[in-house]
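Trainee: Okay, here's the prediction I keep looking at, along with the sequence it came from:
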Amino acid sequence: MKTSISKAVAPVAFVLALAFTLLLHGAVPFWGTPTLGQAVWTTGFSHSFVNHGLLPYAYDFGAPAPASIAFGLAGAYPAALLIALGMHPADAYAAMVALWLTVAFVSAWWLGIRAGAGSVKSTLAALAWVTMPVIWAHSGYSMLSTGIALLPFYSLAACMLFLDDVQGSRKIGRALLYLSSCLISVFMDGYSFMMFAMGSSIVAAYSFVMNHSTRRRLLTYSLPVHIAGFSLAYVLFALYIGKPSFGAAPLDFFRGWGADVTFFLFPTQGIHWMWDTLGLSVPRSHRELFGDSSVWKTTYLAPLLIAGLLGWLFTFSKSRIASAALIIAVAGLYLSLGPSLKFNSLVPQEIIETGVNMQHMPAELAIAPTGSALLSEHLPGFKNMRASYRWVALAAFGLWFLLLLWLSKAETLGARSAAAILCLAVIGSNLPHPQRYLEIPASNRAQFKAIDTMLVDDMREALQPGEQIAFLPYRNDFLVNYLAPSVPIRTYNIGGDKNLAMARENWPKTMRQFKMNKVDPAFADRLLWLLAQGEADAVVLPYIDMLWAAHAWPGGKIHQKQVQPAIDRLSATGLVDIDTREYYAVVRLNATARVLGQTALQAKLRQTLCLPGFCVRQAASSNAIHSRVGRLSANTLKSDGRRGFLVFGPYEPVESGTYLLVVWGRAPVPAGAWVDIVSSRGSTVHAKFSVPRTASRPDNILLEEKVVFDEAVDDLEVRIFAEEGSRIAITGYELRLARSGPDKD
């Protein structure tokens, strides 16, 4: 009777637990979306894949080169298949997350079945895993959350490879499962890929040391598959993104993003429903802590830590894998601390007042080094785990596995009851506030749909399909990922710091000359030149922030005042039409400019604009003017009587041709001072002139000379050298192209 009741309850409990899992994570298509910003970013890639025959590259943004997605292809591609079947991107993203969460839940449940826990206990353990804050509190980091959730799936593949003694075709099947797991992991998220690599390596090493009878099988079968799986995954990922790895962060970043020991022990206020209700959570803020909020929102472990340690205590003599799980947990905790030990380490007030980057933590502010700096600085893979605290996911998995073993190995009624109660306590401790899964996912989906109706539809009226567009000034433009394939247009812009860095390497010269998030004095001129060269059919000047509007639509028109002077300057040229919309303005060449033709228009602009490539102009007060023996006063750079360079820089590119150099200022006592035009860091001298003695002239011109460049240079430098006792005052200079190509005189 008891067995039949258990058989009836088990499938119902499984379905209800899985349904609650999807609700908790907001992964319910047609009702909610787990997150907004990353969903918009990821499905932009998905939509672009669909637009171009489901090739795994984005051709609509990040132009001119095809853009590979820096992480999360294992999420973006399934979402693309769903979009191709007609699902809205918001629902495709939710369905994709639901798919991988189901794989994670079933894998955690199956680990319990393998351990002998039975279906109901395995369901309880699986629910404890998928409710971990290190999973759901990372939903805003997209595939990081999904990758961490899949640790039981990766572990299941590792257990089958290293612990099971199988023969024949079953060996081939398990090898293929392991290889597939490695590929899914590397294309899901780099952090969980490293956790998988480390955790499975610990299991392999532990099995080799502790079980003599399996060494031959490990050496001839399991380890070769293990090495081949991770090697193949790395090579394919490197080929896909076009580089062996992304650049490593400085050690101070690892330190700032390391977990404080108190984060493990005391929950953060506003995160966990139970602890907030009991009044036992701790307020924490980015105003007093290093890193960002994810460091202290995702790392609370106390109940799981107790349950895991008790699990090991009661099972290490009964399970050959219990101590390996403990080693995995300890390794994860250790690495999550980062290079330095912190215990309630707050940012000193003097650092807060300076406004210094609090994502970086100096070594002297920590209690002591942990020793992991050697790994973070020198070991491949570990060098890219810059958010050190995320290793806590590996610790959480090791502790959870020990709890699972306790559930499965407990023999007495008291032990079984204690394990079950602790598992329920872990689940209760894990849960966020109800609005986190009852209200926010629906709001995310509503905002996602609003982007369609309020922005995409409007852009379809303002822009033509297939046009080459530049969004300026460029930023980390998350929203562009979604807009470009939806309109559809082709744009240089792209969201994601890694993707932006890769795309910028291939941008045309004028596009690269724009400064990220800045409207400088040359912005409007540079924009006009971009259009005149035909490198963009139109330029969009967003009023909204294309990063934060993707996270909370629409987020306010915070950049409208920033771009308005450029709009006024462009309008005054009489060469452009400006279409002012609700959230942006579109700039195009007008009929007058088009009638001139590209060649004549460029010739006209060369006479009036001063842009890198054919003109260098610097005022004495400019940050690009460097000086060793001058002092700036009233926008004039005056020599201080010492011998040395009064002016040097700005190291800008110029085309070949004949140029006119004009220096403004006066030199009542030049005392042998001179001006030269150099490149290649001073090793190539293109021209050199003596500074004439001059009093103040009405036009303030100190020097006016012709300079010829037989070929283009990359780092032009204008230098003014003052001898000892020189009295020179410089207000600025200009080097402008007078005639293209080599001088014919």
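Mentor: Everything's here; your move. Everything quoted here is computed from the prediction, not taken from an experiment.
Trainee: hey, let's count contacts and neighbours off CA atoms from now on
Mentor: Noted.
Trainee: quick one: the nearest residue to Phe71 once chain neighbours are set aside from Val134, how far?
Mentor: Using CA to CA, 6 or more residues apart in numbering and skipping the chain neighbours, the partner closest in space to Phe71 is Asp189 (5.7 Å). Distance, Asp189 to Val134, using CA to CA, to the nearest Å: 14 Å.
Trainee: Spit out the contact partners of Pro283.
Mentor: Contacts for Pro283 (CA atoms under 8 Å, 6 or more residues apart in numbering) come out as Thr268, Gln269, Gly270.
Trainee: Lys297 too?
Mentor: Residues in contact with Lys297 (CA under 8 Å, 6+ apart) are Pro133, Ala137, Pro267, Thr268, Ile271.
Trainee: List just the nearest of the residues you listed to Gly247.
Mentor: Ala137 (26.3 Å; CA to CA).
Trainee: does Val225 really touch Ala175, like I thought?
Mentor: Yes - with contact defined as CA atoms under 8 Å, Val225 counts as touching Ala175 (6.3 Å).
Trainee: Looking at those two, which is more packed in?
Mentor: Counted by other CA atoms under 10 Å, Val225 and Ala175 do not tie: Ala175 has more neighbours, with 23 against 19.
Trainee: List of residues touching the helix or strand in which the more buried one is found?
Mentor: Assessed by DSSP states H and E, Ala175 sits inside helix 169-188. The contact list for helix 169-188 (CA under 8 Å, 6+ apart) reads 71-75, 143-144, 146-147, 153-154, 157-158, 160-161, 192-193, 196, 225-226, 228-230, 232-234, 237.
Trainee: want to compare, so here's the second one:
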Amino acid sequence: MSTLLAPATVMKVFLLLGMHPADAFSSTLALWVCAGYYAAFKLARQLSANANVATLLALLWFSFPIVWNSAQYSHLHFGFCALPVYVYAAQLLADTSTTPKRTAIVSAGVYFTTVVIAVFTDGYSFMMFAVASSILFLGQFVQNHDARTYILKFVSPVHLLAFASAYVLYSSYIGQSEYRPSDLDFFRGWALDLTFPFIPPKGTFWIWDVSGLSAVRNERDYWGDASTWVSTFMLPLILAVIYGSFKGSRGRASLGAFWAISLFGLYMALGPSLKVNSHRPDGAPRGMPASAASFPTGNAILSKHVPGFKNMRASYRWVALTYLGLWLALAYQMTNQQKRAGREDMLVLLAAIALMLPDLGKHIQNKMHQREMFFAIDRDLLKPLASAVTPEEVVLFAPSGNDFLANYLAPALNVRAFNVGGDKNVEAASKSWPPTIVQAATKPIDGMFSKRILNALLSGDVDVVILPKFDMLWGAHYWPIEHSKGKALSSHVEFLKSQPFLAVEEQDHLVIVRLSDQDGIFSDEKVSSMCLPDRCIEEQDFNPGKYPSQVGTIQNGVLYTDERRGYLLFGPYNYIRAGSYCIRIDADLDRAAGAYIDIASDNGATVLAKFPLKVGSDRSSLEKMLLSLDEPAQRLELRIFVESDTKLALRSVQLKPTSSEITCAD
């Protein structure tokens, strides 16, 4: 739900100036931080805080865990750093009721530009911008009778036009109106537990650790991950707001919009179900099923049906709105101009900042280590790859996934990669990939993995396939990293090395595979003898993880019926090119009882052929069946349906090309 296009555009300028990518990223982030700090300061001053208090209030924003702990998610970090900018732009637009018409038009232009920048920075903070600004404008309309005409006739149209335009621009850029939403279990798992804002987790906030007031939390015992409890601790801010409420120097009515922003953020952060010190049972997934929840909050209707809301699956991140609303309320309350009261305010703010900061020594040391890690990646991956690939070649890092590291390596090498990073990007991009790339990139390392790689190369859709021995997501976070895929890849690498028409270079962390530059080293006959994924299906030695089944049991690699009605097997959802094919089944069939095999495509939507299973004189082998495809089949599967009284033991199933269009030829 993000592109990071706006920061990336600035990074591009720094890269053109000769900066290293790590420094270009840091410099761009520094600009966003400076803009956020300036906007927070101006907001505080606009709310009548004096300069010293406003300076600390701006610093307070960046001490919030939701801001500094979001650094592991680049788009989110940029967005949360810029939230004060978004609110300041909204305040400028709303406050121009008392300023000249020319100033109002300038403020509208600033607001429109800010909205567009926000949508091309981060989706979460963009949605929060929409909610916060809408509440602020509504509050202004309700409280300020003199401004109602201005809000209704000028601010509201500008507001709606800005967000509608941003949505259209974003949809046009990504080529679709929205992403496929996640299951509500994810929303529940990554939602706020009501104990998290009040009890800090151990090992994060140094003052609380030293005082012994932090609690042990880990991903084994709690739903979601560590970000849900590290990012949401806000007790010091709550105490500061309580302190401010006792000052009582200004009317309470003006605080209504700020409280509304805070409460709405809290409500959405709770997710679809309420959690109060909720623990995850042993072996349960990180996503929280409805059966494990106490009672619903009612916001599932937004998370399930409303555009924008239904893509904000990490519910706890809504707590940034709670921080924002409380921060605005605190800034509004700290307006006493008496010197003594000003000093008290500053002491309260300094205490709140200190109580929400991590161990700064460790934090800075960790950032320095990450920069060193960046240069280690250059040394260990980028430099060896530069000698193995040629600029402008088309490459594929396989299998694909959240391979963010490829997003750095590919442009640094000046090659064109199919890999696009996050899961939503892969989902969108794969719709335009050639079928051979879809199969090679999106399927796991299984028995057919090396043949899918070979098929992609033979098709000419890719020049080089790179097989990382490590996880491309976590390799971008922690380097060096263990070779978690090395063992699974080893047999496939040996197979690829054995092919005389392939050139395979094995490096310390990667394996580079391309077609050999020797002409005539392979022939159509040799290729056709291989069971390549776009022209052949060959399954045997069944196991539950390799070939799905609705019914039946597996013993010693053989799939047996078990007196249940349903599909004994289905899959593997391959792209198969047009042509004539022979289906061979090796099985023992003692009783057919209405069983049949059919061949379907497009996730079962189109049945291409259907053959009844018959008991023959030789029960150890079933009759061969001919399949003709006039055009390529997408996501083809072989399905064997059995009745409860069918008796069948399946050893293997094959779909292979045949030269005959009349019968299966051996």
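Mentor: Received it, and whenever you're ready, just let me know what you need. Worth saying up front: this structure is predicted, and the values here are computed from it rather than measured.
Trainee: how much does the helix holding Ala175 of the first structure stray from the second structure?
Mentor: For helix 169-188 of the first structure, the mean deviation from the second structure after alignment is 1.1 Å (mean CA distance after the TM-score superposition for the first structure).
Trainee: number of nearby residues for Lys318 of the first structure?
Mentor: Using other CA under 10 Å as the criterion, Lys318 of the first structure is surrounded by 13 other residues.
Trainee: Next: Leu472 of the first structure.
Mentor: Count around Leu472 of the first structure with other CA under 10 Å applied: 21.
Trainee: Please tell me I have it right and it contacts Pro542.
Mentor: Yes - assessed by CA under 8 Å, Leu472 of the first structure is found in contact with Pro542 at 7.2 Å.
Trainee: When Asp189 and Val134 of the first structure are compared, which one has more neighbours?
Mentor: For Asp189 of the first structure versus Val134, neighbours defined as other CA under 10 Å are more numerous around Val134 (27 against 23).
Trainee: residues touching the more buried one, list them.
Mentor: By CA under 8 Å, 6+ apart, the contact list for Val134 of the first structure reads Ser145, Ile148, Thr298, Thr299, Val392, Ala393.
Trainee: try 6 Å
Mentor: Residues counted as contacts of Val134 of the first structure (CA atoms under 6 Å, 6 or more residues apart in numbering) are Thr298.
Trainee: again with Phe254 of the first structure
Mentor: Phe254 of the first structure makes contacts with Gly338, Arg386, Ala387, Ser388, as judged by CA under 6 Å, 6+ apart.
Trainee: Distance check, the closest residue to the third one other than its chain neighbours against Ile351 of the first structure.
Mentor: Right, the one you point to is Ala387 of the first structure. Spatial nearest neighbour of Ala387 of the first structure, excluding adjacent residues (CA to CA, 6+ apart): Trp257 at 5.1 Å. Trp257 of the first structure sits 17 Å away from Ile351 of the first structure, going by CA to CA.
Trainee: just Ser345 of the first structure next, same as before
Mentor: For Ser345 of the first structure, the distance to Ile351 of the first structure (CA to CA) stands at 13 Å.
Trainee: Show me which of these two is the more surrounded one.
Mentor: Set side by side, Ser345 of the first structure and Ile351 show more neighbours around Ser345, with 16 against 12, by other CA under 10 Å.
Trainee: Please identify which helix or strand holds that one.
Mentor: Under the assignment given by DSSP H and E, Ser345 of the first structure is not contained in any helix or strand.
Trainee: can you count the residues close to whatever residue of the first structure lines up with Ala94 of the second structure?
Mentor: In the first structure, Ala94 of the second structure lines up with Phe162, judged by TM-score structural alignment. If you count neighbours by other CA under 10 Å, Phe162 of the first structure ends up with 24.
Trainee: now the helices for the stretch 51-200 of the first structure?
Mentor: Under the criterion DSSP state H, counting those that start in this stretch, helices of the stretch 51-200 of the first structure are mapped to 73-84, 89-115, 119-130, 133-136, 143-149, 151-162, 169-188, 190-210.
Trainee: Can you name the two of the contacts of Lys297 of the first structure that sit furthest apart?
Mentor: Every pair of these checked by CA to CA; the farthest is Ala137 and Pro267, at 13.0 Å.
Trainee: State whether Ile597 of the second structure is indeed within a strand.
Mentor: Yes - according to DSSP: H, G, I helix; E, B strand; the rest coil, Ile597 of the second structure belongs to a strand.
Trainee: for the nearest residue to it once chain neighbours are set aside, helix, strand, or coil?
Mentor: Leaving out its chain neighbours, the residue that sits closest to Ile597 of the second structure by CA to CA, 6+ apart is Ile640, at 4.3 Å. Judged by three-state DSSP, the three-state class of Ile640 of the second structure is strand.
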